[in-house]
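>>> Only the shape, not the letters, is given here:
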């Protein structure tokens, strides 16, 4: 499937930096626009699973913390507060476009269980939009995935998805660090992930998120192994998803 317009079953991963301001509070305007676009894509016949970060960061913002806690129990507490807020907003906004959402919280130990696969299959058959996050409230080292970029690739493989779209705070993969080099050029097509591409992915994410470009490249590598392509693109302009699914070149496509 070379043309993204042909993708039927799609996993869209949304990072904390797309959903929230630097304060950790929800970016309401962007979230409203994002929900509208995804609802419209579903109306057009796309099957979509949303993997949404943001619970810990939004929880930290709601609790008035300047940044995410570094200790496990603090992260879990923020996740418990933030996940409620996150799902409340998703449910409210998608309901305005007559779409039903479902919360699916996962940990590594259940990801490949038949009952999880069956749940996704039934939800999609019922035209429900599954919204997935790692179950950060109870996850410990033994069962943690670690970042939602990797989780989104694992979910895409699990549901036999056609395409993974990772919405980030950057337009895609550049040939140099665009924050330091104004002449850095966006790479539109990456057929395979090699050492050179992995070297380009070094760098940290935002202070509220858990990943950077390295985790996105890792997710794309998992996608290549599983047989689906990954597009890394900016989440700052959700309307660009229309361009992507119209077959236009948006962001960086990794894999065939």
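Received it, and whenever you're ready, just let me know what you need. Since this is a predicted model, take the numbers as computed values, not measurements. Numbering: from 1, shown residues only.
>>> For the rest of this, base every contact and every neighbour count on C-alpha atoms.
Will do.
>>> On the C-terminal side of the longest helix along the chain, identify the next helix or strand.
Ranked by residue count under DSSP state H, the longest helix found in the chain is helix 72-95. The helix or strand immediately downstream of helix 72-95 is strand 101-106, counting by DSSP states H and E.
>>> Show me which residues of the helix or strand just after that next one are buried.
Using DSSP H and E, the helix or strand that directly follows strand 101-106 along the chain is helix 114-125. Under the neighbour-count criterion of 16 or more other Cα atoms under 10 Å, helix 114-125 has 116, 117, 120, 123, 124 buried.
>>> got the residue ranges for the helices in this protein?
Assigned by DSSP H, the chain shows helices spanning 16-19, 28-43, 55-62, 72-95, 114-125, 148-158, 195-200, 213-226, 240-244.
>>> Comparison target below:
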């Protein structure tokens, strides 16, 4: 079993587009329901839970019947503006069925630099914590190009974890964790279960070739580094089955654990 270095009270969970979509790019309704069940169950246990979810562009692509992921930034932003509504509605319907309301919060990376924005966001999260609400965060793709080009919400999840003074950041991706090499190309690659010095593993990260999301392992390593700097523990693991969330919180040795 894994022994976290601090008591876990506030958990930020980040899911990428590939974790909530089918191979054809359409939203996986079963995965959304499974995720909402896990979030609600953590909340029932007394944890403060915040979800950072990608998937707006994928949801918009499906709703607009686009055969491929948009390539132009303006097309991605348009798809995101349509998809964000659909994605939020899916989360809201499922969370309500498990006894919780959702709160949609759209942010940009400007929150890192703007002190007033950070203060207001922190106050909002604190108020929501005391209500029957699970916040769902996404980058405001319609007015921001950062996520679309570089991050798939990885960095944003770390920023949210820092603002909320979270104890644990869970980033769910399309592989089991950080490997010594890309396991899809090198059968001898081995998973790294625990990282004590994050600087030593940055070179092991490989970029993604996914047609759905944009966040490769490099962005996750950088996000983990941001979190660890603020004494926030991090686990990167597979989002293939969202039951993994409960096992991570219980302390099972799943994925890659970054000690703070």
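Looks like it arrived, so ask away. On a predicted model such as this, the values are computed, not experimentally measured, just so you know.
>>> So after superposing, what's the score?
Comparison of the two superposed chains (TM-score structural alignment, normalised by the length of structure 1) gives a TM-score of 0.93, and 253 aligned residues with a Cα RMSD of 1.9 Å.
>>> Compile the buried residues of helix 114-125 of structure 1 into JSON lines and extend it with columns for distance to residue 6 of structure 1.
Shown next, in JSON lines, are the buried residues of helix 114-125 of structure 1 (distance: Cα to Cα, whole Å):
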{"residue": "116", "distance to residue 6 of structure 1": "26"}
{"residue": "117", "distance to residue 6 of structure 1": "23"}
{"residue": "120", "distance to residue 6 of structure 1": "21"}
{"residue": "123", "distance to residue 6 of structure 1": "22"}
{"residue": "124", "distance to residue 6 of structure 1": "18"}
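>>> ok, those vs residue 87 of structure 1, which is closest?
residue 123 (16.5 Å; Cα to Cα).
>>> now that closest one: how far from residue 208 of structure 1?
For residue 123 of structure 1, the distance to residue 208 of structure 1 equals 30 Å [Cα to Cα, to the nearest Å].
>>> As a quick check, tell me the outermost residue of structure 2.
residue 188 (28.0 Å; Cα atoms, centre = their mean).
>>> What is the burial count for residue 88 of structure 1?
11 (other Cα atoms under 10 Å).
>>> let me redo that: residue 241 of structure 1
20.
>>> so what corresponds to it in structure 2?
Applying TM-score structural alignment, one finds that residue 241 of structure 1 aligns to residue 245 in structure 2.
>>> Next, the contact list for the closest residue to that match other than its chain neighbours, please.
Of all residues not flanking residue 245 of structure 2 in the chain, residue 38 sits nearest, at 7.0 Å (Cα to Cα, 6 or more residues apart in numbering). Residue 38 of structure 2 makes contact with 242, 243, 245, 246, according to Cα atoms under 8 Å, 6 or more residues apart in numbering.
>>> one more time with 10 Å
Residues in contact with residue 38 of structure 2 (Cα atoms under 10 Å, 6 or more residues apart in numbering) are 44, 98, 242, 243, 244, 245, 246.
>>> try residue 68 of structure 1
24, 56-61, 74-75, 78-79, 207-210 are the contacts of residue 68 of structure 1 under Cα under 10 Å, 6+ apart.
>>> Please say which position in structure 2 it maps to.
Aligned partner of residue 68 of structure 1 by TM-score structural alignment: residue 69.
>>> can you check residue 24 of structure 1 too?
Matched by TM-score structural alignment, residue 24 of structure 1 corresponds to residue 25 in structure 2.
>>> where does the aligned residue in structure 2 for residue 160 of structure 1 sit relative to residue 10 of structure 2, distance-wise?
Taking TM-score structural alignment, residue 160 of structure 1 has residue 165 as its aligned residue in structure 2. Distance, residue 165 of structure 2 to residue 10 of structure 2, by Cα to Cα: 8 Å.
>>> ok, now residue 178 of structure 2?
24 Å.
>>> Who has more neighbours out of the two?
residue 178 (30 against 20).
>>> Can you name the residues that contact the equivalent of the more buried one over in structure 1?
Alignment note: residue 178 of structure 2 maps to residue 173 in structure 1; criterion TM-score structural alignment. The neighbourhood of residue 173 of structure 1, defined by Cα under 10 Å, 6+ apart, consists of 184-190, 197, 200-201, 213, 216-217, 231-233, 251-254.
>>> Relative to residue 138 of structure 1, how far out is the closest residue to residue 47 of structure 1 other than its chain neighbours?
Among residues not flanking residue 47 of structure 1 along the chain, residue 9 sits closest, at 4.6 Å (Cα to Cα, 6+ apart). According to Cα to Cα, residue 9 of structure 1 and residue 138 of structure 1 sit 29 Å apart.
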